[in-house]
Structures are given as C-alpha cells and as structure tokens.
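Next input, structure requested:
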Amino acid sequence: MPKPEIYITFRLTQPEKDLLREYCEQTGRNQTDVLRELIRGLKRRIKRTNEEV
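Below you'll find the model as predicted:
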C-alpha cells in the first residue's frame, strides 16, 4: 500500500472518541485503520446512491 501523503485533523466529541477507542480495542485495530476503512466505504455508498438516481 502506498504511503499516505495527506494528513487530516478533525474534532470529535468525547462520546465519539470513546466509541472509536472502544471499537479499536475490541477489534485490535488502530484508529487510522478503522477511519480509513470507514472512508473507503463511502465509495460504495456514493456508487449505490448514483445508481438509485
């Protein structure tokens, strides 16, 4: 996998941060991997939305 070149910083509420931390602990994955997977999932959602139009 190519090395990422872009860094994004964003704010979370404490409950959102806690939820992310808990999910990472349960799955044994780090936050970066989890957030990347969620972002990649957007591609499928966009494709599905375009097909419905």
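
Only C-alpha atoms from now on, for both contacts and neighbour counts.
Will do.

The most centrally placed residue in the chain sits in which helix or strand?
The structure's the chain has its C-alpha centroid closest to residue 35; by C-alpha atoms, centre = their mean the separation is 2.2 Å. Here residue 35 sits within helix 31-52, counting by DSSP states H and E.

Here is the second sequence; please produce its structure so I can put it next to the first one:
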Amino acid sequence: MKSARQLNIKLLQQDIDILEAYSEKTQRTKTDILREFIRSLQSKLL
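Predicted coordinates:
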C-alpha cells in the first residue's frame, strides 16, 4: 500500500454543509467521499 499524505483545503461553509449532509445520508466519512470523487477524475484524464 502506498503511504498516505495529508492535504488541507479551504472550503466555503456551503460546500462543507453539502459534504456533511451527504456524509450523514450515506453513512460514509467525508474522507472516503472525497477520495472516491478524486479517483473518479481519472476517467476524465483519458
């Protein structure tokens, strides 16, 4: 497994609210949601 690195980002409160609501609805962590979204960008690079 590759070593994990930390990334700090600044978000508008509106974006945080959306992420938190989605996290609660799906019972997933915000980290997992963001990680999945970032990985979905791979197909857009092809």
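
Give me the contacts around the helix holding residue 35 of structure 1.
The contact list for helix 31-52 of structure 1, computed with C-alpha atoms under 8 Å, 6 or more residues apart in numbering, reads 20-21, 24.

Sort out which of the residues you listed are in helices and list them.
Under the assignment DSSP state H, these contribute 20-21, 24 to helices.

a markdown table please, covering these and showing neighbour count.
Formatted as a markdown table, these follow (neighbours: other C-alpha atoms under 10 Å):
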| residue | neighbour count |
| --- | --- |
| 20 | 17 |
| 21 | 14 |
| 24 | 16 |
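
mind checking how far residue 48 of structure 1 is from residue 39 of structure 1?
To residue 39 of structure 1, residue 48 of structure 1 is 15 Å away according to C-alpha to C-alpha, to the nearest Å.

what do you get for residue 11 of structure 1?
Plainly put, residue 11 of structure 1 is 16 Å away from residue 39 of structure 1 if you go by C-alpha to C-alpha.

out of those two, which sits in the more crowded spot?
Remark: of residue 11 of structure 1 and residue 39, residue 39 carries more neighbours, 11 against 7, as counted by other C-alpha atoms under 10 Å.
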